[in-house]
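*Asks:* Sequence first, predicted model second:
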Amino acid sequence: MKFIDLFAGIGGFRLAFESLGCECVFASEWDKFSQQTYQDNFGDIPAGDIQKIESKDIPKHDILTAGFPCQPFSIAGVSKHNSLGNKHGFKHSTQGTLFFEIVRILKDKSPQAFLLENVKNLLSHDKGKTFSVIESTLREELGYHLYYQVIDASLLLPQHRKRIFLVGFKEPIKFNFPIINPININIEDILESDVEDKYTLTDHLWQYLQNYAQKHKEKGNGFGFGLVDLKGKSRTLSARYYKDGSEILIPQIGKNPRRLTPRECARLQGFPDEFKIIVSDTRAYKQFGNSVAVPIVKEIAKEMIKSLSNKIFLEIKPSTIKQLELPLVF
């Protein structure tokens, strides 16, 4: 099956779908550093800003994939925009409108199926109004049969990362999200054995983070650094990890904790060790923080391909297939 990779980032969707024998016929990513990583690993440069690409220039495909920009809908993104007095969600002047680029392409190219990924907060943003617009647009305006589910990547990876996945089919065919059997993988399983000293926090930064956490603790807030249990799961890796690494810190005996290395971030997202990391650490942290959890996407892709291949039609049009949430593993 042929698929396109929109808002491609560094190719997490592509890794998952190509590992199942699918062929990527088009990719789009506006960030030049992500384009560089994508080219280093897949051999071709994604087209640029999707807003400047006409539908006629996109090849025919069976499946559209997209992890469309989530910052306007994420908890952190909403808080940031509120603090700056900016609009968020669909009112955001640029990022929030990019969902409608997906709508444009779905309308013009009419692929058999799509897979979209976003933050869990998309469901509750603006008291559910944002998701209501998305749902009605995909179902009623475009005529897709929609399924959606929130999945925590901790089922297959050593980090808690709740994301909503939306799967749509042009025909009323049966689809089930995968029943994922959790695997026993912890932070210590993805750590490198020999790590440079530059990843260890300076005394100044470590003291600052401790003081910051204490200040918020006294105020009854939950803000603070995340010193991980090596035999457990980490917090969610974010694109801001490059700033101080505070959400995921690795304890060290006899010295200050350290950040994850870029390779460890890649492993935390399920990227294979063969995946090339050519860019700077700062760029790599942003890229992996913005990426998808590859093994989770692969499990969903398997079920999509199975549904498209078997085409077992539903007896009743699924006008209200509700979202489910897999049991979380802690």
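*Replies:* Ah, there it is. Residues are numbered from 1 along each chain as shown.
*Asks:* Could you use CA atoms for every contact and neighbour count after this?
*Replies:* Will do.
*Asks:* Other residues contacting stretch 47-66?
*Replies:* Contact partners of stretch 47-66, identified using C-alpha atoms under 8 Å, 6 or more residues apart in numbering, comprise 1-8, 13, 25-31, 98, 101-102, 104-106, 108-109, 111-117.
*Asks:* buried sites along that stretch?
*Replies:* Buried residues in stretch 47-66, counting neighbours by 16 or more other C-alpha atoms under 10 Å, are found at A47, G48, I50, S55, I58, K60, H61, D62, I63, L64, T65, A66.
*Asks:* same check, this time on stretch 268-278
*Replies:* Buried-residue list, stretch 268-278, by 16+ other C-alpha under 10 Å: L268, Q269, G270, F271, F275, K276, I277.
*Asks:* who touches it?
*Replies:* 12, 37, 40-41, 157-159, 190, 262-263, 266-267, 284, 288, 291-295.
*Asks:* leaving aside the residues next to it on the chain, what's closest to A284?
*Replies:* Closest residue to A284 apart from its sequence neighbours, by C-alpha to C-alpha, 6 or more residues apart in numbering: P262 at 6.0 Å.
*Asks:* Tell me, how many residues neighbour that neighbour?
*Replies:* 21 (other C-alpha atoms under 10 Å).
*Asks:* Just to check, it is in contact with S280?
*Replies:* No. P262 lies out of contact with S280 (C-alpha atoms under 8 Å); the separation is 9.1 Å.
*Asks:* Find the nearest non-adjacent residue to F26, please.
*Replies:* Per C-alpha to C-alpha, 6+ apart, closest to F26 is I4, 4.9 Å.
*Asks:* which stretch of helix or strand covers the one you found?
*Replies:* Assigned by DSSP states H and E, I4 falls within strand 2-6.
*Asks:* Show me how far that strand is from its chain's centre.
*Replies:* Distance, stretch centre to chain centre, for strand 2-6: 16 Å (C-alpha atoms, centre = their mean, to the nearest Å).
*Asks:* got another, please set it beside the one above:
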Amino acid sequence: MSQLELDYLNYNQDLHNDLFLISTLLEAYDQKFIATHLNKLPGNNWTRETINRWIKGKASPKLSKAEYEHLEALVPKASVTPNNYDFKFIDLFAGIGGIRKGFEEQGGLCVFTSEWDKFARRTYKANFACDNSFHTFNEDIRDVTLSKDTSKTEQEAYKHINQVVPDHDVLLAGFPCQPFSLAGVSKKNALGVKHGFECDTQGTLFFDVARIIAAKRPSAFVLENVKNLKSHDRGKTFKIIMKTLDELGYSIADADHLGAKDPKIINGCNWVPQNRERIILVGFRRDLNVHEGFSLKDLPLPANTPSLGDILEPIVDEKYLLTPKLWEYLFNYAKKHQEKGNGFGFGLVGPEDRARTLSARYYKDGSEILIDRGWDFEKPITDKANLINRPRRLTPIECARLMGFNTPQGNEFKIPVSDTQAYKQFGNSVIAPMFSAIAKHMKPRIVSSKS
């Protein structure tokens, strides 16, 4: 027996450990990525087909100690553990984990995650520990709340939620915005069917959030949405949400603020060089008496914000440059609307500028945030020499920095998906350091509510 084989057997007596590791990694990475990663070790020549044969049971997995450790390094390590945490939270409509990242940085332990998009789940699992000894991963939240089955009673739903969702101190949710249908409450009450928010919010994904709050009664919650939630469906949506949360026994920070500068609407430009306004609803259970005096007006802001130039890579692949045809289209489209007096057009930015809001459609043409590479607007669009200076879009790594997932010059956040999916994911996500600030602002009251 060779020394390599002896090293392997001494290190890993159970061949199933190899398959378990590979299976864990395949939740975030594809076979090609794993094979390529293994081939970074000298002398290796792995293929995706070899790994496929393992998964299909057509060959026995066998990794050397060096290979096992090389792959094991890809598995996210928990920064907060069941032996070392300040509070527990759950992460609903989790996306790629922007809100979780902020709350983990303040000592929170994530015990439950729900995310339906398979590509977002891959990115999430590549970056956050999802150890099933203390954490549960769910895909469709409606399977937890039983909201797809209208035959289930409220009591059955609450019992199921209590069985599936671990106890937690804080509920986090960046839920999608949907209009509510105001069905006749009195008619349903007369029929003995549902009441209160169970009637008003049924059929929306906020309904699932409310059901979990009602069943688990966390000390606090943080709900995130676009700032237009307040005016959505002529204000009816927001009114029902606030009424529901109040009736569930929670005090919402700055609930009565009606002015133009609503503290609940926070701009991420305080943390990153991007305009990104979001409405944040922070609620504390009234019976715990920790809510008095809490306001997002007092949210501490960082002393310094990185500039756009701070997050840009010095050299990027040419594939991120706009094609001459696309740049000509965007250029002429903007010019046409400017002549009509409209404000439509691309967002060309330089190192000292603040970017527009990164959106999920960024993968299409990148028009809302284009990096200026010295385009001369005095020359015609067809000038060949000038075309060399046509703008480029952000790279996925730069998007991660723009959303605060990476440090200004870092690439620590793993991106295991295509550029198209990465652009969608970052465009749909949140400013991670903003939620770290919110968690820090809430933490004393969260911890106090547990005593």
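*Replies:* Arrived safely. Predicted, not measured: the structure shown is a model, and the values here were computed from it.
*Asks:* Which ones among the buried residues of stretch 47-66 of the first structure lie within helices?
*Replies:* Taking DSSP state H, every one of those sits outside helices.
*Asks:* can you give me the strands for the stretch 201-350 of the second structure?
*Replies:* Along the stretch 201-350 of the second structure, counting by DSSP state E, counting those that start in this stretch, strands occupy 220-226, 250-252, 265-267, 277-285, 348-349.
*Asks:* which residues sit against the helix or strand hosting Y68 of the second structure?
*Replies:* In this structure, Y68 of the second structure sits in helix 65-72 according to DSSP H and E. Residues outside helix 65-72 of the second structure that contact it (C-alpha under 8 Å, 6+ apart): D7, Y8, Y11, N12, D18, L21, I34, H37, L38, L41.
*Asks:* Export the residues you listed to TSV and append columns for distance to S448 of the second structure.
*Replies:* Supplementary listing: the contacts of helix 65-72 of the second structure in TSV, determined by distance: C-alpha to C-alpha, whole Å:
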residue	distance to S448 of the second structure
D7	51
Y8	50
Y11	46
N12	45
D18	44
L21	39
I34	45
H37	46
L38	48
L41	50
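*Asks:* out of these, which are buried?
*Replies:* Among those, the ones that count as buried by 16+ other C-alpha under 10 Å are Y8, N12, D18, I34, H37, L38.
*Asks:* Adding distance to L358 of the second structure and secondary structure as columns, could you present those in TSV?
*Replies:* TSV is the format used below for these (distance: C-alpha to C-alpha, whole Å; DSSP: H, G, I helix; E, B strand; the rest coil):
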residue	distance to L358 of the second structure	secondary structure
Y8	47	helix
N12	46	coil
D18	40	helix
I34	30	helix
H37	31	helix
L38	34	helix
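*Asks:* before we move on, back to that, what separation do you get for the alignment partner in the second structure of the residue nearest to A284 of the first structure and V316 of the second structure?
*Replies:* For P262 of the first structure, the aligned residue in the second structure is P396 (criterion: TM-score structural alignment). Distance of P396 of the second structure to V316 of the second structure, computed by C-alpha to C-alpha, to the nearest Å: 11 Å.
*Asks:* G343 of the second structure now?
*Replies:* With C-alpha to C-alpha as the criterion, G343 of the second structure and V316 of the second structure are 30 Å apart.
*Asks:* now do I415 of the second structure
*Replies:* 16 Å.
*Asks:* do R278 of the second structure as well
*Replies:* 31 Å.
*Asks:* Compare neighbour counts for these two and give me the winner.
*Replies:* It is R278, of R278 of the second structure and V316, that has more neighbours when counted by other C-alpha under 10 Å, with 19 against 12.
*Asks:* If I follow the layout properly, the residue nearest to F26 of the first structure ends up in contact with E29?
*Replies:* No. No contact is recorded between I4 of the first structure and E29 when judged using C-alpha under 8 Å, the distance being 11.5 Å.
*Asks:* higher neighbour count, these two?
*Replies:* Shown here are I4 of the first structure and E29; by other C-alpha under 10 Å, I4 has more neighbours (25 against 22).
*Asks:* Tell me which residue of the second structure lines up with the more buried one.
*Replies:* With TM-score structural alignment as the criterion, I4 of the first structure matches I90.
*Asks:* re the thing from before, quick check, nearest of the buried residues of stretch 268-278 of the first structure to K127 of the first structure?
*Replies:* Q269 (29.8 Å; C-alpha to C-alpha).
*Asks:* List the buried residues of the lengthiest helix in the second structure.
*Replies:* Using DSSP H, we find that the single longest helix of the second structure is helix 432-450. For helix 432-450 of the second structure, the neighbour count (16+ other C-alpha under 10 Å) marks 432-443, 445-446, 449 as buried.
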